[in-house]
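S.K.: coordinates only, sequence not included:
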C-alpha cells in the first residue's frame, strides 16, 4: 500500500488525509507541530459556510466554494456536527455601493449561487435592525463549528487506521531512493509522497523540501468582538457590507455563530508573529522576514491609508462600533466584548499583490498547498479531492 505524509493538522490537512485514506486506499500519516488539531486558522474560524458569492468566475475559489458549501453541510449532517443553512444579507448602505451590489448579483449568477436583490423593506423582514438602501439575499450561506468538523475527521481517520501524530514538527525534508523522508524530533518518517497543508508555515515547509516558492506567507490578524448576550437579538443571521473591490478584505460584518453568539469583525492588521493573536505576540524572525520581503513594502504603500485606519480601529472600540453601526445602527460601543482573534495566512508576491486564489505547487512526489485563505474551510473537502487527484497522479 502506498503511504502519504500530510504536514498540517488543520481542516485542509485532515480533509486531504481523509480523502486519501477513505477514497483512494492510501496509508496516511498526519504530522502536526501543535499538540492538538485545528490549532490555528481552523480553530479561530468564524464558522461561516460560504456560498461562493464573491469569487472570480472560473477560479478555484469559485467552484470549490460552491461545491464545498454543499459537501460541508452534508458531511456535518452525516457526522452529527451542528450546522445551519441560515442565509445572509449583503447590504448597500450608501448610493455609491448600489452598482457594486449589482455586480455582486451578476457574479453570484455566474457562479451558480442562488441570490436575489431585495429592497430595504424586504431586507428588514430578515433583519429588522439592519440599515440599507438595498441588499442581496444569499440563501445557501450557512454556519457550522469547524473545530467539530475536524474532530469528526480525526475520528474517521482513526477508524481508517491513519497514523495521527500531533506534537510532531517537521524539521527537514528530502527525497531519497524514490521516496520522501521527513525528519522529526521523534525520528524519520518515510513516505511515497508528501502533501504540505501547513497553513501559516506552508512556504517554510516548501523551502524545507527544496522549493523556492515565489509567494511568501504574510500573516494578517483578524480581530473580533462579540455582542453581549442581551444584545444578540439585534442580529438574526449574517450581515455583510458590499465589499470594496479596491481593498483586499471584505470589511467588518456581523455573524451569528452556531452556538448563538454574534461575532463582529474582523478588523485586519499585520500580525507581528505568524501565529500572533495579540499585539504583544512578537517574533523577531517573522518580522525580519516580512521586512526583507519587497512585497510587504509595496503592499504597505498601496494601502497606507487603509492600514492606518485598521490600526486605529484595533485600538478603539468606538471606531469598531461605528463601523458596525453602518450595518446595524442600534449597535453601541458598550454592546461589544473582545473575542478571540484569528490569523490569516495570506500568500503575497514580490510585487506586493496578494494571491487571490488557492495556490498549489508541485514537485516530484510532493504537493504543496501554498495559499488557502477563506473560503478554504468551506471548500476543504473539495480541496482534498483536488489535491488527492494530484497525489495519485504522482504515485
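M.R.: Ah, there it is. Just so we're clear, the structure is a prediction, and the values are computed from it rather than from any experiment.

S.K.: for the rest of this, base every contact and every neighbour count on C-alpha atoms.
M.R.: Noted.

S.K.: count of residues packed around residue 389?
M.R.: Neighbour count of residue 389, defined by other Cα atoms under 10 Å: 14.

S.K.: surely residue 352 is in a strand?
M.R.: No. Residue 352 is assigned coil when assessed by DSSP: H, G, I helix; E, B strand; the rest coil, not a strand.

S.K.: mind listing the helices for the chain?
M.R.: All helices of the chain, identified by DSSP state H, fall at 11-23, 60-78, 98-111, 120-126, 146-159, 202-208, 284-292, 294-302, 304-315, 317-325, 380-394.

S.K.: turn those into JSON lines, columns for distance to residue 243.
M.R.: Shown next, in JSON lines, are these (distance: least, Cα to Cα, whole Å):
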{"stretch": "helix 11-23", "distance to residue 243": "26"}
{"stretch": "helix 60-78", "distance to residue 243": "16"}
{"stretch": "helix 98-111", "distance to residue 243": "8"}
{"stretch": "helix 120-126", "distance to residue 243": "18"}
{"stretch": "helix 146-159", "distance to residue 243": "24"}
{"stretch": "helix 202-208", "distance to residue 243": "28"}
{"stretch": "helix 284-292", "distance to residue 243": "27"}
{"stretch": "helix 294-302", "distance to residue 243": "18"}
{"stretch": "helix 304-315", "distance to residue 243": "14"}
{"stretch": "helix 317-325", "distance to residue 243": "13"}
{"stretch": "helix 380-394", "distance to residue 243": "24"}
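
S.K.: what about versus this one:
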C-alpha cells in the first residue's frame, strides 16, 4: 500500500468503470470487481445503443442534467478514444391526433432541459424518414448512437493504464463495515478498502443495508429486441410519443452505430434477475420479486399495460402491429429476433418506479441503486458525481 485511499468498485458495467476512472483521476487506488469474465455484460451491453438527449426527464433531475451534458460531449470523447459513435438526431412521432398534446408537452420539457428540440409537420418528418407514418413529430438533433461495449473496453483500458486493479470473474458476496474500513468478501478473496462503491446494477439492492433493502427493490424487466432485415426502411432513430406515467419509452426503431436497425424493446417482468429469455427462471429470484409489496402495487396500477406487453412478447404478430404504427412498410418477414436486455428498475415499497438515478452515500459505502437508461449515455457524468460523493462522505 502507498498510503492512498483504496476504493473498491463493485460492478464492471459502464457506470462502475466510469466511477472507477473518476476516482482514479482523484488520486485513489481503485479496485474494480466484476462477477462476469468481461466488461459491460448486462445493461451496458444489452441496450439500443442510443446516446439519449435528455428529452424525457424531469427538469432538474440527475437524468435530465447528465444526459443533456453527455449528448453534447460523448461523441467527441468517443472520437478521441477510438470508440464508434456519431450524432444522428432522432424523431419522436405522433401517429394519432390525440397524441399531439403529449408531443407538445414533451417539446416544452425538452426546452426546459435546454435541449435542441423543434416540432415539425408530417411532411417534413417524411422527408427525413420516408417510410414513417405520423401526424407530427419532434426532431432532437443532439441524439446519436454509440458502441457502448467499445466504450466500456476503453474505460477499462484507461483504468488499467492508470494502475487500477481489475478483477473480472469474481463475485462480491458481502460488505462489512468495521471502524474506518470495509471488508469486501468475494468468491475468491477478502479485500479491505477505505470505501466501496456499489455499481452492481441488477444486483445492487442485495448489497444495501437492511433498512434500505426494505424500502427499495430492483425489479428486472426484460426488453426484447428484433433486427430489421431491410435496414433501408429506417435512416436514423424513430420513437413513439411515450406515456409519461411509465418508465419505458415504448417500441422504437434505431439504426445503430454498426448500421443495423434494432426494433424494440417491449417490457415484461423477467423471471430471473438475469432473465434474458422466458425459459430463464430462478426460483429464488422469483420469490424475492413476487414477495415484494411494491411489485403488486405497481402491477395493479399498470395491469392493462403489462398484459399488452406480455401479449406482444409471446405473439409476434402483435409486436409487428405495434411496429407498423410507426413504419407501415415493415412486414413479418422483415423482423429477426435479437438478444434481449434486462432493465434494472428500482421500485419503491409503495409501487412507485424511481424516475431518477438513485445514489445513496455514506462515510464508507456508496450505493448506485437505480441506474437504468440513460445511464449508459450518462456514465461519465454519473461517475464524476459518485466520486464527489465519496470525497464528501455524503
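M.R.: Now that the structure is in, tell me what you want to look at. This one's a predicted model, so the numbers in the text were calculated from it and none came from an experiment.

S.K.: give me the TM-score for this pair.
M.R.: Put the two chains on top of each other and the TM-score (TM-score structural alignment, normalised by the length of structure 2) is 0.97; 391 aligned residues with a Cα RMSD of 1.2 Å.

S.K.: about what we covered before: most tightly surrounded among the helices of structure 1?
M.R.: Highest mean neighbour count among the helices of structure 1 (mean count of other Cα atoms under 10 Å): helix 11-23, with a mean of 25.

S.K.: centre of the chain to that one, how far?
M.R.: For helix 11-23 of structure 1, the separation from the chain centroid amounts to 17 Å (computed by Cα atoms, centre = their mean, to the nearest Å).

S.K.: from the contact counts, what lies against it?
M.R.: strand 3-7, strand 27-32, helix 146-159, helix 380-394 (3 or more Cα pairs under 8 Å, 6 or more residues apart in numbering; DSSP states H and E).

S.K.: residues contacting that helix, please?
M.R.: 6-8, 26-30, 38, 42, 146, 149-150, 153-154, 156-157, 160, 162, 196-198, 376-377, 380-381, 383-385, 387-388 (Cα atoms under 8 Å, 6 or more residues apart in numbering).

S.K.: coming back round to it: of the helices and strands packed on helix 11-23 of structure 1, which is nearest residue 321 of structure 1?
M.R.: Counting by Cα to Cα, residue 321 of structure 1 lies closest to helix 146-159 out of the helices and strands packed on helix 11-23 of structure 1; the figure is 27.0 Å.

S.K.: so the closest one matches what in structure 2?
M.R.: Alignment of helix 146-159 of structure 1 against structure 2: residues 148-161, by TM-score structural alignment.

S.K.: and if you look at stretch 59-75 of structure 1?
M.R.: Under TM-score structural alignment, the counterpart of stretch 59-75 of structure 1 in structure 2 spans residues 61-77.

S.K.: also stretch 174-188 of structure 1?
M.R.: By TM-score structural alignment, stretch 174-188 of structure 1 lines up with residues 176-190 in structure 2.

S.K.: what's the first-to-last distance across the matching stretch?
M.R.: 11 Å (Cα to Cα, to the nearest Å).

S.K.: and the strand of greatest length in structure 1, what does it pack against?
M.R.: With DSSP state E setting the assignment, residue counts place strand 216-227 as the longest strand in structure 1. Identification of packing neighbours for strand 216-227 of structure 1 by 3+ Cα pairs under 8 Å, 6+ apart yields helix 202-208, strand 262-270, strand 336-338, strand 342-348.

S.K.: for the shortest one, give me every contacting residue.
M.R.: Same thing as strand 336-338 of structure 1. 224-228, 317, 321.

S.K.: so which of the residues you listed is the closest to residue 249 of structure 1?
M.R.: Nearest to residue 249 of structure 1 among the contacts of strand 336-338 of structure 1, with distances taken as Cα to Cα, is residue 224, at 14.3 Å.

S.K.: correct me, but that closest one touches residue 265?
M.R.: Yes. Residue 224 of structure 1 is within contact range of residue 265, at 4.7 Å (criterion: Cα atoms under 8 Å).

S.K.: could you check how far residue 49 of structure 2 is from residue 262 of structure 2?
M.R.: From residue 49 of structure 2 to residue 262 of structure 2 the distance is 9 Å (Cα to Cα).

S.K.: got any residues that touch both of the two?
M.R.: By Cα under 8 Å, 6+ apart, residue 49 of structure 2 and residue 262 have these common neighbours: residue 256.

S.K.: neighbour-wise, which of those two wins?
M.R.: Applying other Cα under 10 Å to residue 49 of structure 2 and residue 262 shows that residue 262 carries more neighbours, namely 27 against 23.

S.K.: isn't the more buried one right up against residue 253?
M.R.: Yes. Residue 262 of structure 2 is within contact range of residue 253, at 5.7 Å (criterion: Cα under 8 Å).

S.K.: circling back to that earlier point, closest to residue 293 of structure 1 out of the helices and strands packed on strand 216-227 of structure 1?
M.R.: Of all those, strand 342-348 comes closest under Cα to Cα, at 9.4 Å.

S.K.: next, the angle from the closest one to strand 216-227.
M.R.: Counting by axes from the mean of the first three to the mean of the last three Cα atoms, to 10 degrees, strand 342-348 of structure 1 lies at 150 degrees to strand 216-227.

S.K.: just checking, what packs against strand 342-348 of structure 1?
M.R.: By 3+ Cα pairs under 8 Å, 6+ apart, strand 342-348 of structure 1 packs against strand 216-227, strand 366-371.

S.K.: chain center to it: distance?
M.R.: Averaging C-alpha positions (Cα atoms, centre = their mean) puts strand 342-348 of structure 1 8 Å from its chain's average.

S.K.: count of residues packed around the aligned residue in structure 2 for residue 199 of structure 1?
M.R.: With TM-score structural alignment as the criterion, the equivalent of residue 199 of structure 1 in structure 2 is residue 201. Neighbourhood size, residue 201 of structure 2 [other Cα under 10 Å]: 26.

S.K.: how about the nearest residue to residue 201 of structure 2, chain neighbours excluded?
M.R.: Excluding the flanking residues, the one nearest residue 201 of structure 2 by Cα to Cα, 6 or more residues apart in numbering is residue 344, at 6.2 Å.

S.K.: give the contact list for the one you found.
M.R.: Residue 344 of structure 2 touches 43, 201-202, 218-221, 370-372, counting by Cα under 8 Å, 6+ apart.

S.K.: distance to residue 85 of structure 2 added to those, as CSV?
M.R.: Listed next are those as CSV, based on distance: Cα to Cα, whole Å:
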residue, distance to residue 85 of structure 2
43, 18
201, 24
202, 26
218, 30
219, 30
220, 28
221, 27
370, 25
371, 21
372, 20
